[in-house]
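Undergrad: Give me coordinates for this.
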Amino acid sequence: MGLLRRFGPLTRQELSRHLGLTEPAITGIMRRLADAGLVSGKKRPTTAHYTALEFSLQADAAYSLGIRLGAHGGEAVVMDLAGRIIQQRAFAQPEETKEAVLHIRHAAGLAGKLLGCGIALSAGAPFDRKTIEDSLALDVGPLFFLDDTEAAVNAEHILGIGDREGGLVIVIIDETVRAGLLIGGRPFRGVHGLAGQIGDMRSGVDGASLNEVASLPSFKDYLAAHPGETDGWVAIAARHLHEAVLAISGFIAPGAILVGGALPDDVFEAIIARLSRERDDKIRDLVIAPWIPTVQRASFPWAGVAVGAALRPFSETLLPDDRP
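TA: The predicted structure follows:
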């Protein structure tokens, strides 16, 4: 089902190549999924004499909710089985979460089964799981909690850039700067679940931390002191972020490094352009620099945190669990 969600309709032969299973085995699997109402088959349009049967997901067979929740609000989404976002609503305060969920459920008019709700929490969120459970108090099925960095890397892995050789890293910039890591197809959290907390990393001649010079609060402070001018902040933030990219590349050597979060789109584009120039400068000076991946924009708005949260109920109930 994960293959059908990522690649669209596939034949038995194509599924066999992807999974390394025999076509009779694929036939049995697809028959069980069809009996459950999760997939359907039809002849693939072709001018050839032989027309293969291709299988696709029944998008309206099941749905999930995903919530990105932080100290200053978030967003709620409804996702169908095919991975499409069919309703979305942002909210400014955590107390508005329940209203947002009620709105998107009503607007979506869900015909299929609601499998549950994934809730992605930002680091340092000022509420615990029990408080969230009590505040929702809705019939949304089981709740699945995860960190926002894990949600972001899952969104990229499953619906975004995919499984890159060497893994991937996604840097989220909002109230703090932090990173999600995907290594060997699995989110990496570290022994204490704190892997990727790079916001306190100090770099540059000024020894400033990323939270001090590359976060959303630092951007707002700069704008307050320099109305309408962002170039200075971008230059400082990109210089310090590039030091983090160098450190990550040296230890992990990921196949891709992405950035996303709460900054305006044009500011993210300016940071990425500046990081590219920093990388080019290193290539002229360092032999190792060509191994530094080019930083890219995340595939989804807000780094795909709500998307990744909505994927969790599917992985817990219908799809193979890729987590350790």
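
Undergrad: okay, CA-based contacts and neighbour counts for the rest of this
TA: Will do.

Undergrad: what ranges do the helices span in this structure?
TA: 2-7, 12-19, 23-35, 97-108, 129-136, 148-159, 210-213, 216-225, 231-251, 265-285, 305-317 (DSSP state H).

Undergrad: Now find how far off-centre the shortest one is within its chain.
TA: From the chain centre to the centre of helix 210-213 is a distance of 23 Å (CA atoms, centre = their mean, to the nearest Å).

Undergrad: One more, please, to line up against the first structure:
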Amino acid sequence: MVRAINRRSVVEAIAHHGALSRSQVARAVGLSKPTTSEVVTGLLAAGLIREAGSTHGTQGPKAVLYEVNDSAAHVIGIDLGRRWVRAAVADLSGRIIARHDERARLRSNQTLLDQIGDVARTVMREKGIDWPQVAQVVVGSPGVADPVRGVVMLPANLPGWERQGMIESIRARFEAPVKIENDVNLAALGELTQGHGRQTGDFAYLWIGTGVGLGLVINGRLHRGAHGLAGEIGFLPITADPEFAATRWPRWFASPAVQEATDRLAAAREMTNPPTLRTVFSLARKGDPLAREVVDVVAGLVARAVSTVAGVVDPEMIILGGGVGHNGDLLLHPIEMALRSLTPLSVQVVTSALGTDAVLHGAVGTATSAAWDTLLAESATSEND
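TA: Reported below is the predicted structural model:
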């Protein structure tokens, strides 16, 4: 374990500072020169770092420089949603080198499971990558994976996804190690490393789309809770209707208040079917006053969630994401106005910097970190052998 920790420290130092010599690595990580030399030699043998030229323009003999070998392995991140399935392959720096997006095939669980494997193989073929070169796959899915029971709990917008053996069925589509993570948690992690979360270690990512969820980052770390269910705020009684609040799945936007507002819009515009929220936001953006009334009702529900989170967690920032949450141009102002009447607490509300790619970036980042853990542990163990 100590050898693996030392190797991670060396890799992180080289990744942060750029190409370094052995003596520069020793100073950067605080290891002795003999220990540093041993670690560097082991990393070279494992192919995790490589030579990158030599020092020049200094007194004394030239020293070999070393850089991280980002192409030593690859990772795959997958965002599995109700409407889209997105996949990306990245190198060990987390840099995405290929991606593929396609509409979700929801005819059956089997169809969707097959699609997950298909999109992974599609991005691999684009770069000529084979399974032995893939160190980790991370799948972002609605719900919370329970590896003990082998099920996905509370997959609100994927009916049947909670059946027994689903986790093994997902893993069977890949020939590499697989982790299944909650999609909203991954979106929060993506925002932490590449979005607004870089500015603070305390924030909440509020996902508002087909389902509703929350990713909590406290002191720079994802907070999962005792059972992995932290952030399942779709089950909070946000609406004032007790019967609606007791429904099984988080369908805030099917609440009586939203339905009444959309019915008025549909009647006034002579629509044959109630408009979707996507249509509502489109009309509101064009200046339709009745559509803006619906937006205000939706913003009121979001403001209740924001005020609840602010009072319990006190985050520095709440980031809005998901299909509804991305409409910040229409939502942020009415949310701010509603918050003034709901709470005296101050909280900054912004829309996601990563948009619809937040889950995918979180999946890639999580896969990269897990891949390095595995590769460094394996290299340390193989040296012992």
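
Undergrad: re the thing from before, for A195 of the first structure, find the nearest of the helices of the first structure.
TA: Ranking these by proximity to A195 of the first structure (CA to CA) places helix 148-159 first, at 9.9 Å.

Undergrad: so who does the aligned partner of G193 of the first structure in the second structure touch?
TA: Aligning on TM-score structural alignment places G193 of the first structure opposite G228 in the second structure. Neighbouring residues of G228 of the second structure by CA atoms under 8 Å, 6 or more residues apart in numbering: V144.

Undergrad: picking up where we left off before, include mean neighbour count when you put the helices of the first structure into JSON lines, please.
TA: Below are the helices of the first structure laid out as JSON lines (neighbours: other CA atoms under 10 Å):
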{"stretch": "helix 2-7", "mean neighbour count": "15"}
{"stretch": "helix 12-19", "mean neighbour count": "15"}
{"stretch": "helix 23-35", "mean neighbour count": "14"}
{"stretch": "helix 97-108", "mean neighbour count": "17"}
{"stretch": "helix 129-136", "mean neighbour count": "12"}
{"stretch": "helix 148-159", "mean neighbour count": "27"}
{"stretch": "helix 210-213", "mean neighbour count": "22"}
{"stretch": "helix 216-225", "mean neighbour count": "15"}
{"stretch": "helix 231-251", "mean neighbour count": "19"}
{"stretch": "helix 265-285", "mean neighbour count": "17"}
{"stretch": "helix 305-317", "mean neighbour count": "26"}
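
Undergrad: measure the match of G193 of the first structure to G323 of the second structure for me?
TA: 24 Å (CA to CA, to the nearest Å).

Undergrad: repeat for D146 of the second structure
TA: 26 Å.

Undergrad: What of R3 of the second structure?
TA: 45 Å.

Undergrad: try V306 of the second structure
TA: Counting by CA to CA, the gap from V306 of the second structure to G323 of the second structure is 17 Å.

Undergrad: got it, and A46 of the second structure?
TA: A46 of the second structure sits 43 Å away from G323 of the second structure, going by CA to CA.

Undergrad: and what of L206 of the second structure?
TA: To G323 of the second structure, L206 of the second structure is 11 Å away according to CA to CA.

Undergrad: Neighbour count: the two, which is higher?
TA: Using other CA atoms under 10 Å as the criterion, L206 of the second structure and G323 rank with L206 on top: 30 against 16.

Undergrad: Contact partners for the more buried one?
TA: Contacts of L206 of the second structure (CA under 8 Å, 6+ apart): V212, G213, L214, G215, I318, I319, L320, G321, G325.

Undergrad: Which of the residues you listed remain contacts when I look at the first structure?
TA: Contacts conserved in the first structure for the contacts of L206 of the second structure, using both residues aligned by TM-score structural alignment, their matches' CA atoms under 8 Å: V212, G213, L214, G215, I318, I319, L320, G321.

Undergrad: Could you pull up the residues touching A208 of the first structure?
TA: R202.

Undergrad: closest to L115 of the first structure out of the helices of the first structure?
TA: Relative to L115 of the first structure, the nearest member of these by CA to CA is helix 305-317, separated by 6.0 Å.

Undergrad: Give me the angle between that closest one and helix 148-159.
TA: 70 degrees (axes from the mean of the first three to the mean of the last three CA atoms, to 10 degrees).
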